[in-house]
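Trainee: what follows is a predicted structure for the sequence shown.
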Amino acid sequence: MILSRLTLTATLTVLLLGPASAEQSAVSTANTSGAVKHHALSLIGEPKYPEDFTHFDFVNPDAPKGGVVRMPSIGGFDSLNPVLYRGEQAPGISLVNESLMVDSIDEPSTSYGLIAEWASYPDDYSSVTFKLRDNARWHDGKPITPEDVIYSLKVNKEANPRMGLYYKNVTHAEKTGDNEVTFYFDSKGNRELPMIMGQLTILPKHFWTGTDAKGERRDPMKTTMEPPLGSGPYRVKSVSPGRSITFERVKDYWGKDLPVNKGMWNFDELRFDSYRDMTVAFESFKAGNLDFWNETSSKNWAMAYDFPAIKNGNIERQEVRLERGMPMQAFVPNLRRPKFQDRRVRQALNLAFDFEWANKNLFYGQYERVDSYFQNSELAAPKALPKGRELEILETVRGEVPDEVFTKVHQNPTNNDQTEMRNNLRQAMTLLREAGWQVKDGKLTNVKTGETMTIEFLIVSPLFERIVQPYLRNLNRLGINGNIRLVDSAQYTRRLNNFDYDVVVGNFAQSESPGNEQRDYWGSEAADREGSMNLIGIKDKAIDKLIDHVIYAKDREELVAATHALDRVLLWHDYVVPQWFSPNQRIAYRSHYGRPDRLPGLTPGFLQVWWDSNANASTEPRASN
């Protein structure tokens, strides 16, 4: 499911997908017309908090307000448009606009009313109605209206191809009562649709259809550096293009006393400074110019935290255990390139990757190998042959998927010693020959076309160079000429949006209740849609059928079986070279920050629930350590 503001801003470096499909349940009350009003929606069991809850139990409701937080942003930005996929969106801009409901960062696949007071839907899930809160306001004081919501659906679908697929089954929206709006769907039985409509980013129609300070009409389909009008806990305070953006807490924020916001959004200012790469940003953190750091390098975590601020206690660090599924992170060959379309070639690429060596020599033993698109959750395909409802679903695509789906359990190759590595490379060479490639003059060459096999690894972080280099050496032993292309974030985003790459590093995060977003990841319609997340380039009718099984699952049991089937088929197509995961998030931060006794289970929640213990002393940036 697409990210909400609450989850998206956890550290602004880690993607966490929210709810998606399975059986809806909610603590609710009935209105006079017989419809059911839901203050919260859950796709897995009952929401934790009743209608009259006062605050989440992972917050300090009396947390002090104030202080300045300085965060890193890698690369620059050229747009403050909160919904457009083009351009480099400014970090933190999601804090300005809100959604109808907001995801819990402690409960998987659960959301609570934000702009909307309640949601109501019929038993067949053919529509959903939201009642907007009477006191919901834009920062200019004007009320949030059903017209704003209707306008937002149109803009979101047109401005972002991912949203176009996500809300594909939503035909239209109408004002259906006093401060009420109803979304209508073109199909029945899609249990995630009511919840994902609650995730819709709501825009002020009067702002986006108006004119700017120069008298020019605004266009939500274009990038802009004009600070947008929003309704959230923060607004843009200042912008230095290419350098930084600062947000200020809205002191009279309309929603500050809502249960979903009590004890949250405690910092007065959030500043995001741009750095060209992670190495430079980390040095700035060490020098005292940044306040929070999400460590993505196992090498750094093991070797780089011996600087003075650590030794004198000015910086603390810890590993936070996350209670959620882990993403499929992988090297992603682009199937739009003919050289990767033969499954045997992709199998050979996986055989050439030596994870065990990398984990020992590069990662200090901190990772495990990813072996599922739904890693670390009950949604991962069992390590046994399919049976029961999963097998029934797979039978609907028998003959359209690899035969091994029914006869073998998928496993990544292992390389516990050099003998295993040599055997894997020999097997890879055999597969390449079967696919029509032979080594001539030291170069892997296509027998029919004479093309030599070259692979460019497109990366945006220099940290990945040390990881790709050993992989290139193994590929070279197969006659493959591999190289690394390091680009800045703006060029990387453009090339991803246009699918202009051989191999990239993909990160396919999943929720506990997958649904419509699967179309964007693996659906045929997304393969040629600019800006989609179908980085692989999959166009497969059988996978489209399996995605529909996930989306239209009748209950949780059906969803789990359908997801097992989808996972198993994706694995046996060998679309990617799986990398690694850790269930822990590594963070470092200035020691003057306070935090609740218990952090939320899905994210450390730094921007949401932490506070500055020195807030009353000053709101000016602190001197370097």
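Mentor: Thanks, I have it. Numbers count the residues shown, from 1 in each chain.

Trainee: hey, let's count contacts and neighbours off CA atoms from now on
Mentor: OK.

Trainee: which ones are touching the residue of the chain most remote from its centre?
Mentor: Distance to the chain centre peaks in the chain at Asp441, reaching 44.0 Å (criterion: C-alpha atoms, centre = their mean). By C-alpha atoms under 8 Å, 6 or more residues apart in numbering, no residues touch Asp441.

Trainee: list the contacts of Tyr121.
Mentor: Tyr121 neighbours (C-alpha under 8 Å, 6+ apart): 35-36, 127-129, 194.

Trainee: try it again at 7 Å.
Mentor: 127-129 (C-alpha atoms under 7 Å, 6 or more residues apart in numbering).

Trainee: I'd like the distance between the residue farthest from the centre of the chain and Asp528.
Mentor: Asp441 sits at a distance of 37 Å from Asp528 (criterion: C-alpha to C-alpha, to the nearest Å).

Trainee: repeat for Val405
Mentor: 27 Å.

Trainee: could you check which of these two is surrounded by more residues?
Mentor: The neighbour comparison of Val405 against Asp528 (other C-alpha atoms under 10 Å) goes to Val405, with 21 against 17.

Trainee: show the contacting residues for the more buried one.
Mentor: Counting by C-alpha under 7 Å, 6+ apart, the residues that Val405 touches are 568-569, 572.

Trainee: go with 10 Å
Mentor: Neighbouring residues of Val405 by C-alpha atoms under 10 Å, 6 or more residues apart in numbering: 385-386, 391, 394, 398, 565, 568-573.

Trainee: which ones among these lie within helices?
Mentor: Under the assignment DSSP state H, these contribute 391, 394, 565, 568-572 to helices.

Trainee: A further structure is provided below for comparison with the first:
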Amino acid sequence: MRTLLYSIALCLFAVSAQAAPKYHAIAMYGTPKYPAEFPHFDYVNADAPKGGTLRRHVIGTFDSLNPFIPRGTPAGGIAYLYDTLTTASQDEPFTQYGLLAEFIEMPEDRSWVIYHLRKEARFADGEPVTADDVVFSFNTLVEKGSPFYSFYYGDVEKVEALDRQRVKFTFKPGDNRELALIVGQLQVLPAHYWKDRDFSRGSLEAPLGSGPYRISSAEPGKRVVYERRADYWGKNLPVNRGQYNFDRITLEYFLDDTVALEAFKAGRYDMRLENIAANWATGYQGPALNRGDYVLETFQHSLPTGMQGFVYNLRRPLFQDRTLRKALAYALDFEWTNQNIFHGQYRRTRSYFQNSELAATGLPSEDELKLLTPLRDKLPPEVFTQAYAPPSSDGSGRPRQNLLTAQKLLQEAGYTVRDNQLYTPDNQPVRFEILIDNPTWERIAMPFARNLRAIGVHTEVRRVDQPQYVERMRNFDFDMVVNVFPQSNSPGNEQRDFWHSSAAGRPDSRNIIGLQDPAIDTLVDAVISARSREALITSTRALDRALQWGYYVIPNWNLDYFRVAYSKHLAHPARNAPYGLPLDAWWDKRSTRDAE
């Protein structure tokens, strides 16, 4: 009888499994751009030759080759070692195509997903990638990895290996359409490799993966060298065709960007993504540029630029006062900074989803008001009556009118000034520290601090080395920092890590503001549960308004293009991806070997 019941159960499972469609890719909304038999992504050169070396640079240091744990500083580029179940295209807002997974099985309500692994998938030691490896990877990252993983995958109810090639993720009840896609981003680790190793400890032993590269050498704080695997199992997959073209990728480490720039001009490495406006304007002049040894090129993109700003730590009692946060923003003179430091290259950021249709503009729409009105008593009144814009100035560097506005706001809120020191209504001096780890920010933060002193706010700009900075950030040991909250065209579960109350007290979370606001929590949940692109846009704009009017950051600036300096022997596809800069599609023009 037991055997009969077991057989019936298996048959029922088979019927259920057959009822769910199988896909080669999943789009967050709508259908994938590329059909099942597509040859390659449109933004690559499928005939790019293989060979050569790409030398890049990193500012900072590293002391670990395990990027998954909250210990140490991991080396750059470790993702080259690991394949994921799926991989994203960079010319769609959010679509995942099968990589380790050949097929993706999923019901219409996305309450679970089954990934069917490719039988040919192999780790670098020749062992097959199995469903057990996926289960091991998920459980290990959630239990022993950075706290981010347990939070990010918090709505996964269970993971189980159905057989050697199929792994099933079952999700907790609720609307969370993104989960089926983000579990596909899981980097798969080899269970057999970690069986006799301590995953929770940092190590400089080159780890085993299934990706296109392996580590050939690593010198802590100096360089790490990746070597392309000629036996990489996935090199001919459509999602990989035209990519991973360099035989070797070397990351050279520098402690100072000024030294790094001079090293680039001397030919010590091949490519820089420039993030310093002054460098782009004047730093590349000299004989090497005149000889044509390297090229300066910009690449337009359609990515949300996110929010970069001076970020308040609300865990500090001083910054609990919204009026103070609002007033201090008047001391940042963007117009002067842009002209005198940035050579006029930047635009002022006003949205947490800048450069996208997700950004809130004007007054709330009727659909936004359906989300915002029930929260009216918990949100700033300006959310409903004004369009947000950061303060602007005459660009003189001494924004007198702005500082008078700040003083008036503070005076009306009960702040007083005695002996050039501003005091709170409960007679506490307004003093704080801006923590930075990059000398570039000193020349930006110092004028800001000078303007703050004009209204009685004593501000110290403190620069620390990278290890100390990382540790202090992990433990929220700062008053104010410069931070970037990156965004995609399809925001979802990561918004919890940025803004939700449940992340505020968790070490190493990205809620560095320390936000604990029930209204923000509700709007974050609305973003995650959006069931259409239109609903996502509406809920994201509503969230954006609440964040803007909370004055949690002092917005900085943004660009809608990448600035790249590169050696003349490098080449890139004619068409760039709108939602990224796929450097893995570049190649060495000196290579003559055909694509493998």
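Mentor: Now that the structure is in, tell me what you want to look at. These numbers come from a predicted model, not from an experiment.

Trainee: TM-score for these two?
Mentor: Overlay of the two chains. TM-score (TM-score structural alignment, normalised by the length of the second structure): 0.94; 578 aligned residues with a C-alpha RMSD of 1.7 Å.

Trainee: does Arg324 of the first structure touch Gln585 like I think?
Mentor: No - if you go by C-alpha atoms under 10 Å, Arg324 of the first structure and Gln585 don't touch, sitting 11.4 Å apart.

Trainee: the two: which has the busier surroundings?
Mentor: Neighbour count, other C-alpha under 10 Å: between Arg324 of the first structure and Gln585, Arg324 has more, with 20 against 16.

Trainee: show me what that one lines up with in the second structure.
Mentor: In the second structure, Arg324 of the first structure lines up with Leu303, judged by TM-score structural alignment.

Trainee: please apply the same query to Pro61 of the first structure.
Mentor: Counting by TM-score structural alignment, the partner of Pro61 of the first structure is Ala46.

Trainee: and for Ile310 of the first structure?
Mentor: By TM-score structural alignment, Ile310 of the first structure lines up with Leu289.

Trainee: please apply the same query to Leu391 of the first structure.
Mentor: Using TM-score structural alignment, Leu391 of the first structure pairs with Leu369 in the second structure.

Trainee: strands along the stretch 301-450 of the second structure, start to end?
Mentor: All strands of the stretch 301-450 of the second structure, identified by DSSP state E, counting those that start in this stretch, fall at 307-312, 347-348, 416-418, 421-423, 431-436.

Trainee: how about stretch 33-40 of the first structure, aligned to which bit of the second structure?
Mentor: Under TM-score structural alignment, the match for stretch 33-40 of the first structure is residues 18-25.

Trainee: first-to-last residue distance for the matching stretch?
Mentor: Using C-alpha to C-alpha, the end-to-end distance of stretch 18-25 of the second structure comes to 18 Å.

Trainee: go on, stretch 534-545 of the first structure?
Mentor: 16 Å.

Trainee: what about it, distance to the chain center?
Mentor: Centroid displacement of stretch 534-545 of the first structure relative to its chain, using C-alpha atoms, centre = their mean, to the nearest Å, is 19 Å.

Trainee: which of the residues in it are buried?
Mentor: For stretch 534-545 of the first structure, burial by neighbour count (16 or more other C-alpha atoms under 10 Å) applies to 534-539, 542-545.

Trainee: counting neighbours, what do you get for the residue nearest to Ile459 of the first structure when sequence neighbours are not counted?
Mentor: Distances taken as C-alpha to C-alpha, 6 or more residues apart in numbering place Leu486 nearest to Ile459 of the first structure, at 5.1 Å, with adjacent residues excluded. For Leu486 of the first structure, the tally of surrounding residues (other C-alpha under 10 Å) stands at 16.

Trainee: quick one: the strands in the stretch 1-150 of the second structure?
Mentor: 22-23, 25-27, 53-59, 86-88, 95-98, 101-105, 112-117.

Trainee: how near is the aligned partner of His57 of the second structure in the first structure to Leu602 of the first structure?
Mentor: By TM-score structural alignment, His57 of the second structure lines up with Pro72 in the first structure. Relative to Leu602 of the first structure, Pro72 of the first structure is positioned 21 Å away (C-alpha to C-alpha).

Trainee: just give the nearest non-adjacent residue to the residue in the first structure that Asp394 of the second structure lines up against, would you?
Mentor: Counting by TM-score structural alignment, Asp394 of the second structure corresponds to Asn416 in the first structure. Computed as C-alpha to C-alpha, 6+ apart, the closest residue to Asn416 of the first structure that is not its neighbour in sequence is Glu356, at 6.4 Å.

Trainee: which residues touch the match of Asp394 of the second structure?
Mentor: By C-alpha under 10 Å, 6+ apart, Asn416 of the first structure lies in contact with 354-357.

Trainee: return the distance of it relative to Lys188 of the first structure.
Mentor: 50 Å.

Trainee: now do Phe606 of the first structure
Mentor: From Phe606 of the first structure to Lys188 of the first structure the distance is 39 Å (C-alpha to C-alpha).
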